[in-house]
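> Build me a structure from this.
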Amino acid sequence: MATTFDEKIPFEKKGLQLYGLFKRGDPERRLPLIVLLHGAGATAAYFDNSAVSVVKSFNSLGHDVLNISRPGYAGSVAPTTATPMKDSIAVFTDFIEQVYNEKASARHGNGGIILVGHSLGGAFSLSIAYEARERLPLLGVSSLGCLPVASSSSLLPDPDLEPHNPRFVVQTTPENVRKYMGEVEWVNLDALDPALIASVFEPILKSELKEYSSNEFYDYLVNRAFAGVNIPIQYLAAEAEIAWDNEKEGRPIFDDLVSRFKAAPEVESAILLGGGHNYEYSYNVGILWDKRKAFVEKLTSKNAASPISKKDTSKVLANGDVFTSVPLLDYAEATSPSTRSKFLKELKDAIVNVGFFYLKNTSVPDQVQTDFTQQSIALFDLPLEKKLEIEMVNSKHFLGYARLGQEVTALKNDFREQFDFATELPAPGPDEPLYRNLRGPNQWPDSQVLPKFRATIETYMDHIDKLAETFSSLVAEALDLPSTAFDQFFDKPQQNKLKLIKYPEPVDSKPDEDTQGVGPHKDSCFLTFLLQGTPHTGLEVQNKAGVWLPVKPIPGTLVINIGRALEAITGGVCTATTHRVNLRPENYKDSEGNSLGPRYSFAIFQGVSLDVAAEKINLNIPQHIKDLVKDDKVRSDAEATFNQMFNGNIGEGTLIARVTSHQDVAQRWYPDLLAQALEAQKGRYQ
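Below is the predicted model of the structure:
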């Protein structure tokens, strides 16, 4: 059995059981996660045993390694469907995504996943690379011995002597040894030890071989998956394979398969001499390792992330400082003395280099969050006339209901419906500056219709307000400042804003067509605390290479991002990252193709004192922290007109942002300011 792992991670979904053996690499280097997928009739021990350990080889280079034991092997229940391979692809994707987000050190650094598969595991790797090309941060895929043949007969013997047995036992006859291992003189005899063979190889699932041999799966794998993989591919075969006896016989088959990789930016292909189908057990395994190592090191140095949009397929992230995923932080580590320094280090990386991060194990009780979500959705479900009773245009404080398409970002209407609330505060006096109108009382829905709404919303806001207050101290500590360093920038009481958002499914949109849920922008607050209320994808962040990356919902987490107030206060040390919501049709379907309904998300924006001005900012940020900021700022798609918006004070800049976003409110209450802001903004988009 496999022994090189730190943690065994079980996973079950859609009736399929599997587990992963996770081996941690060098946490400081944060290299791509290596995912290993074994073939038919083998276990995860194929890649890790006393004779061969691909796990140790990659781990010695510093990589985290996830060695997956597939359904039906190593004691897990065998799949019962006729299409176990097609059924497993989405499950593998979910599992890999979970492990990457929760375990891999790469999520905090340059990011990325590299798939390595053998035989049917190669077919799985290539299929995942095709199906999850816009979901996982895939850098490349290496496949050995995946050689589908059109109109092939079943790989099972004919006749099947045990038709009622769901498994097929490969006898260790000289003929089969040559078929699977190659010529005897090539074989590492240590690998033929009976005890080792018993731990590595198991009877093959007939259902897998039947599906793999079918014309339907061949068409899917070769004509769709092979043709659609759009990341670098390493495609390898052995001199002696199940599909051929020697290189001369196999070359036409191999070259034809290589020609099917039409979308990959680069394909490295080779038939490896001196070995059979299970080349890892050849004396010449060093040839295979050298190729895999070079392929992985090349991808790592390029840091070539999988494109998120088909519009980005030509972009390669060659800069190692460019983030390719959003890190996941554990709030429990911040509250424990033994792990607090680790948390602060990860937080520093997130706020300086990324600007976005997930936070799990938050201080918000599950029931509070559940009640809040239910009441928020109930508000959207009210008849339009009830919602219009609290329409935002009636409030000079920009609080209340905004109809579908009424908010504007980057000169385009956002396809969303929303309600804005805030910490309950009185309206300012008539002699106070105009920007103080950003503070004021809420418009609450009819308590006869939603009697629990206000109390539920205020309870949730109270929990987030306390979390936000704690985080201002944590951010200070992460920057090697006193924990109270940011206190001077907050009012007592401080007004935080809550935005409840509903994104209906766009009508008549086409597959892969972008619809603006909310356009590219940066939040104007200190920190944003976002709850993604439904499982839809759609939220995307833009890295410094201009590539849009997904921020998929992770159950039990909040998404936190840096606002421009924090960026301004820290002189650009903390980075406010451009983000958007993209409403592609596929974002409204689950893995089975069923409709998910509307997308809901709920954001609380942590405010700062509206009177903060540039001359009042005197943080003494240590030089070693300032040195973490890179000079190569890439132009974003957001409204650069207001990059200097806080040169006056934060209140004035924030008011301008609200005026341009909610132009109906501005037309009623601030018409002159609206005209000035729109004129300035036009230059950015012409």
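> Only C-alpha atoms from now on, for both contacts and neighbour counts.
Will do.
> just checking, what packs against the strand or helix carrying residue 20?
Here residue 20 sits within strand 16-23, counting by DSSP states H and E. If you count contacts as 3 or more C-alpha pairs under 8 Å, 6 or more residues apart in numbering; DSSP states H and E, strand 16-23 packs onto strand 7-13, strand 65-69.
> quick one: contacts of stretch 479-498?
For stretch 479-498, the external contacting residues (C-alpha atoms under 8 Å, 6 or more residues apart in numbering) are 348, 420-425, 439, 461, 465, 472-477, 602-609, 612, 619-622, 625.
> Mind giving me the PyMOL command for buried ones among the residues you listed?
Command for PyMOL that selects the buried part of these, burial taken from 16 or more other C-alpha atoms under 10 Å:
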select buried, resi 348+420+421+422+423+424+439+461+465+472+473+474+475+476+477+602+603+604+605+606+607+608+609+612
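> want to put them side by side, so please do this one too:
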Amino acid sequence: MTTSLPIVDMALLDGDDADRALFRDRLLEATHSVGFFYLVGHGVSEEAIDDMFAVSREFFALDDDAKKSVEMVKSPHFRGYTRFGGEYTDGGIDWREQIDIAAEYSPLDGDEDYLILDGPNLWPDRLPGLKTAVRDWQERCGRIGLRLMREWATALGASRDAFDEGFADRPSTLIKLVKYPGRAASDKQGVGAHKDPGVLTLLMVEPGKAGLQVLRDEEWVDAPPVPGAFVVNIGELMEWATDGYLKATMHRVVSPPAGDTRLSIPFFFNPALSSTMPHLELPAALKDEAPGVTQDPANPISGTFGENMLKARLRAHPDVARIHHPEMV
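Okay, the predicted model is just below:
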């Protein structure tokens, strides 16, 4: 199969030593050169994928009152539903509706601003099956995420458990159910150009629905869905941990044509808010190809996940920030 992104087969990890070494080589090359790849052989069944898209359709089919009952502006923790035009990326308005559902923990005491991100989700009363479906998806994707982190650690010359500590207690996972409506307008920003602020993203896209674009060699290339595959990309924390050897890549979504829609389910696998990613000492051969972390005064990268995530939330949801955290605006 010819695609615009590399394809990495996780089933190789169930083979012999040579297969596992081949997987690590392909994983490292994909995320060093592109920062994105298609993950196949991950073990999530077609039935489970269909079930998640089915519950997504049920949510978006709810009437406005039901969706507004769980609107994000009601949550100081940036959880819940965002209507069309309610989120900003790269200074522009994203044209999508979505619900954000994160891992639920009781807030911790402390002075760090990012601790406001912990708290309860907003669950719609009219769709009780959503909670069960999301928690099942969290568990499935969390297992894949941790397995990938251990393979990256090994491939980068570190101990296999180099990244484990950040995910051992209160990992900050986040799921979005997203619907992009078709647009005839000249402004086709479904979601604007950005890098993810965390560690890695497992994205499942409705079959046959294009729109995702990845910046490669200063050109936007289409990354249409591959049946049953996750689109995986790394975020700023992996770039930080490897001094730029692994690449957090700009990407965006272009709205579908008028009369069509597009569903996607991104899962963000991130460590605890207070955790700081280890800064790995790379083998000499890799270190020579590490250009350093991207220096952008408008978007400084922190190795502490909570700091990275809070700046992204405040920027993306200024209405929530003004209502609940005016001192941070």
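> against structure 2, where does the strand holding residue 20 of structure 1 fall?
Following TM-score structural alignment, strand 16-23 of structure 1 has no partner segment in structure 2.
> Export the helices and strands packed on strand 16-23 of structure 1 to a markdown table and append columns for mean neighbour count.
Below are those laid out as a markdown table (neighbours: other C-alpha atoms under 10 Å):
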| stretch | mean neighbour count |
| --- | --- |
| strand 7-13 | 14 |
| strand 65-69 | 28 |
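> quick one: the strand or helix carrying residue 87 of structure 1 to strand 16-23, angle?
Using DSSP H and E, residue 87 of structure 1 falls within helix 84-102. For helix 84-102 of structure 1 against strand 16-23, the angle by axes from the mean of the first three to the mean of the last three C-alpha atoms, to 10 degrees is 40 degrees.
> circling back: the helices and strands packed on strand 16-23 of structure 1: which one's closest to residue 89 of structure 1?
Among these, the nearest to residue 89 of structure 1 by C-alpha to C-alpha is strand 7-13 (11.4 Å).
> rewinding a little: could you check the angle strand 65-69 makes with the next helix or strand after the helix holding residue 87 of structure 1?
With elements assigned by DSSP H and E, the helix or strand that comes after helix 84-102 of structure 1 is strand 113-118. In terms of direction (the same axes, to 10 degrees), strand 113-118 of structure 1 departs from strand 65-69 by 40 degrees.
> what span of structure 2 lines up against the following helix or strand past strand 113-118 of structure 1?
Toward the C-terminal end, the helix or strand that comes next after strand 113-118 of structure 1 (DSSP H and E) is helix 120-131. With TM-score structural alignment applied, helix 120-131 of structure 1 matches no range in structure 2.
> again, but for stretch 386-399 of structure 1
Counting by TM-score structural alignment, stretch 386-399 of structure 1 corresponds to 66-79 in structure 2.
> Buried residues, that stretch. List them.
By neighbour count with 16+ other C-alpha under 10 Å, stretch 66-79 of structure 2 contains the buried residues 66-68, 70-79.
> thinking in terms of the whole chain, how far from its middle is the helix or strand where residue 141 of structure 2 lies?
Following DSSP H and E, one finds residue 141 of structure 2 within helix 129-155. Centroid separation for helix 129-155 of structure 2 versus its chain: 12 Å, with C-alpha atoms, centre = their mean, to the nearest Å.
> What residues sit buried inside it?
Buried, per 16+ other C-alpha under 10 Å, within helix 129-155 of structure 2: 130-131, 133-134, 137-138, 141-142, 144-146, 148-155.
> Equivalent analysis for stretch 87-101 of structure 1, please.
Within stretch 87-101 of structure 1, the residues scored as buried using 16+ other C-alpha under 10 Å are 88, 89, 90, 91, 92, 93, 94, 95, 96, 97, 100, 101.
> possible to save these as TSV with distance to residue 444 of structure 1?
Converted to TSV, these look like this (distance: C-alpha to C-alpha, whole Å):
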residue	distance to residue 444 of structure 1
88	48
89	47
90	43
91	43
92	45
93	43
94	40
95	42
96	43
97	40
100	42
101	38
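> Identify the farthest-apart pair in these.
Farthest pair in these, by C-alpha to C-alpha: 88 and 101, 19.9 Å.
> Could you name the helices and strands sitting against the helix or strand containing residue 214 of structure 2?
Per DSSP H and E: residue 214 of structure 2 is located in strand 212-216. In this structure, strand 212-216 of structure 2 makes packing contacts with strand 219-222, strand 251-254, judged by 3+ C-alpha pairs under 8 Å, 6+ apart.
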